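Colleague: 3D model of this:
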Amino acid sequence: MTTTENDINAAGVPAPGIRPRPVVDRLPRYTAGKPPVAIDGLQSYKLSSNENPFPPLPSVLEAISAHPNVNRYPDPLSTALRTELAAFLDVPAEDIVTGGGSLGALNQLLATFAGQNEDGVPDEVIYPWRSFEAYPISVGLAGARDVQVPLRADGHHDLDAMAAAVTGRTKMVLLCTPNNPTGPVLTRDGVESFLAKVPEDVIVVIDEAYEDFVRDPEAVDGVDIYRRHPNVVVLRTFSKGAGLAGLRVGYSISHPHLTQYLRVTAVPFAVSQIAEQAAIASLRHHSEIVERIQELVAERTRVVAGLKELGWEIPQAEGNFVWLNLGENTPEFAALAEQQALSVRAFGTEGVRVSIGEPEANTRFLALCATYTKGPRLS
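Modeller: Reported below is the predicted structural model:
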């Protein structure tokens, strides 16, 4: 047997012929937002990861420092957090299953309900595209077949097309509201109409990672929908509004006929005791967090107004980001932003997502847009 250069590892030792599952070679690679480059004379700002630019509240930091016992395993059920969430959301604690961020909660759902069956035929999972870039990775790793339904030209879900895509193999549908990276929300009436077209044995997941920033009065409230539909699961997270992205704490809400299986497949100890206490403190000081979120919403309003004044057309922005439909000009704009010490999230030649950050960062972003002559259009 011969050894090629690719079979030699960094230590110069021949690597065995170990290969991953075939699906791994077919999966897209998740691309995290890059940090900004250092530019002399300019403060750098990261606008590429939809992070909350504010640190956790002082009371949350106190709660973190008060629990140094990281040598002990956390409560695998996150009982204290679920109890607090139950009171906060007015839902039964047994309907809540925690996970490592909302993505961790989604992976639990997929591992439990969607994959390859004993007959070798995979289940189907439908989701809009473009949407959260982890969706195809998570669906593929679960062993299911993904069915991507293109967004409408205005960045909204095409719910009619998604309903038409449902087959006898469909196990789950993912709805992302506000949609990441384009920004629009689903409406209450739109989701109700969609659910009326979907069989009750198909799980419909309402991913509300950015729900804290939504101000549209017609926007769907996932918790309200879950109360009336036994096949609906809601995903939420403390990463965005509460600013706990680095602690990885999220959760799903669904009825007991679903949670009974989710607890079987849940990753043990996925939420650390530090993350749990930080989330509890965030709930207990929710009014202070809302004040910070409102500052970001006000900045979002300013940015959107500034872009419209320039004649730029962007989709509805209900998250903590805006979407620039720049098409083939995407790499050029991202490079210009980098020269201004701003990191933004470029998606190939589709467009650029720009997070709402510190006021100074947002002002510099608008100044860049004012000098750019190839502003986006919705279609």
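Colleague: only C-alpha atoms for contact and neighbour calcs from this point on.
Modeller: Will do.
Colleague: List the contacts of the lengthiest helix in the chain.
Modeller: Longest helix in the chain, counting residues (DSSP state H): helix 286-309. By CA atoms under 8 Å, 6 or more residues apart in numbering, the surrounding residues in contact with helix 286-309 are 54, 57, 212-213, 241-242, 282, 313-314, 317, 320-322, 356-357, 359, 362-363, 366, 369.
Colleague: Distance from the chain centre to it, please.
Modeller: 19 Å (CA atoms, centre = their mean, to the nearest Å).
Colleague: Identify the residue nearest Val37 in space, chain neighbours excluded?
Modeller: Ala341 (5.8 Å; CA to CA, 6 or more residues apart in numbering).
Colleague: I figured that neighbour hits Leu47, correct?
Modeller: No: applying CA atoms under 8 Å, one finds Ala341 not in contact with Leu47, separated by 10.1 Å.
Colleague: Neighbour count for these two, which is higher?
Modeller: Leu47 (28 against 24; other CA atoms under 10 Å).
Colleague: Could you tell me how many residues sit around the nearest residue to the more buried one once chain neighbours are set aside?
Modeller: Leaving out its chain neighbours, the residue that sits closest to Leu47 by CA to CA, 6+ apart is Ser355, at 4.6 Å. Neighbour count of Ser355, defined by other CA under 10 Å: 26.
Colleague: compare with the first, here's sequence two:
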Amino acid sequence: MVKQRERVEQLPTYIQGKSIPGAIKLSSNENPYPPLESVAQVVRDQAGSIQLYPDMGAVAIRARIAERFEVRPEEVAVGAGSVEVANQLISAAAGEGDEVVFAWRSFEAYPILVQIAGATPVAVPLTADDRHDLPAMAAAITERTRLVLVCNPNNPTGAGVSTAELDEFMKAVPSDVLVVVDEAYVHFNNDPESADGIDFFRRYENVAVLHTFSKAYGLAGLRIGYAIAREQVADNLRKVAVPFGVSALAQQAAIASLDAEAELDERVQVLVAERARMTEELRRLGWPVLDSLGNFVWIRTGERTSEIDVALRESAVIARAYGTDGIRISVGSPEMNDRFLAAIAPVAPISAD
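Modeller: Model prediction:
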């Protein structure tokens, strides 16, 4: 047998949201609507030159992102989705003997990416109401800590981090530790008290921000995300990135999406309204659902998680079950959401106690 890294052999496999023929899929936080015609046309036009390598420097899309957020192109790095950019951030900052701090439960890829880099994941439990415990995360920082991940809104719980909370946290973080504010779901975040990652990037030298085109923009299948970070950090992200990792189709579709933000925001508002409707209906049925700031809702189902997941599947509804923690349900179209609500209505709810 050939030799392989023992640490890799022991890694859990990242599990994609399941899809079953004939069932509605509410397990991957995907945008349920097809691409805008203006974006789809750009992809069709670009398809005629797929025999050519993409621009490895992603100059045009980086310039457009920089213009959108009033930063310098040198402060923008791209990758195949925000998860790949998160991998760049971790790989550039941490290695053997280093630590990366994050909340748990949060994005499933975090501990996997940290271990791939050879570093040690430090998972800090969420609060009782499924929010980041920032004081505990600050206390978990040691001399070995190289990076902290703050998922806002948090996936899968939907809870946000306020400006005041993140400000207090930043005061406790050493200036040489990079804090990454992962805002994959920022477009659905309508809480005026929520921390704004770009604002924190402007105010703190050790903050980087992660965004993606997969969710609100609906480009999940093309794979493009980006980080906004200080030039030294962004340069290092480009050094550890996979060469030619972002296709020309993705780069051009992202530019077209930024040009069509107003039209895309109309879809976002529909999803936010549907999120509110799902939350209200679940509460009416007796489920203890917290407010969510993402394009999903979260139910802490504990030991009944598997039972409830099976019941939904029997009604041809696929959600995302997390061990014995809970179930995350993506917000789909109104028709898809009606199917989910009809499927869960006969299930006895979890007690709020």
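Colleague: list the contacts for the equivalent of Ile116 of the second structure over in the first structure?
Modeller: Aligned by TM-score structural alignment, Ile116 of the second structure pairs with Leu141 of the first structure. Listed by CA under 8 Å, 6+ apart, the contact partners of Leu141 of the first structure are 23-24.
Colleague: Quick one: map Asp45 of the second structure onto the first structure.
Modeller: Using TM-score structural alignment, Asp45 of the second structure pairs with Ala66 in the first structure.
Colleague: Skipping its backbone neighbours, what lies nearest Arg263 of the first structure in space?
Modeller: In space, Arg263 of the first structure is closest to Val97, 7.1 Å off (CA to CA, 6+ apart).
Colleague: Likewise for Pro268 of the first structure?
Modeller: Pro76 (5.6 Å).
Colleague: Residue in the second structure paired with that neighbour?
Modeller: By TM-score structural alignment, Pro76 of the first structure lines up with Met56.
Colleague: Just the element for that match, please.
Modeller: Assigned by DSSP states H and E, Met56 of the second structure belongs to no helix or strand.
Colleague: returning to what we had before: verify the stated contact: the residue nearest to Arg263 of the first structure with Ile253.
Modeller: Yes: checked against CA under 8 Å, the pair Val97 of the first structure and Ile253 is within contact range at 6.6 Å.
Colleague: which residue numbers in the second structure go with stretch 287-294 of the first structure?
Modeller: With TM-score structural alignment as the criterion, stretch 287-294 of the first structure aligns to 262-269.
Colleague: Please report how far Val270 of the second structure lies from Leu290 of the second structure.
Modeller: Distance from Val270 of the second structure to Leu290 of the second structure, counting by CA to CA, to the nearest Å: 20 Å.
Colleague: One more: Lys3 of the second structure?
Modeller: Distance from Lys3 of the second structure to Leu290 of the second structure, by CA to CA: 47 Å.
Colleague: Comparing the two, which shows the higher neighbour count?
Modeller: Leu290 (17 against 5).
Colleague: Matching the more buried one against the first structure, which residue comes up?
Modeller: In the first structure, Leu290 of the second structure lands on Pro315 (TM-score structural alignment).
Colleague: sec struct for that match, please.
Modeller: Here Pro315 of the first structure is coil, with the state taken from DSSP: H, G, I helix; E, B strand; the rest coil.
Colleague: sorry, back to before: how far apart are the longest helix of the first structure and its match in the second structure?
Modeller: Mean deviation of helix 286-309 of the first structure relative to the second structure after superposition (mean CA distance after the TM-score superposition for the first structure): 0.6 Å.
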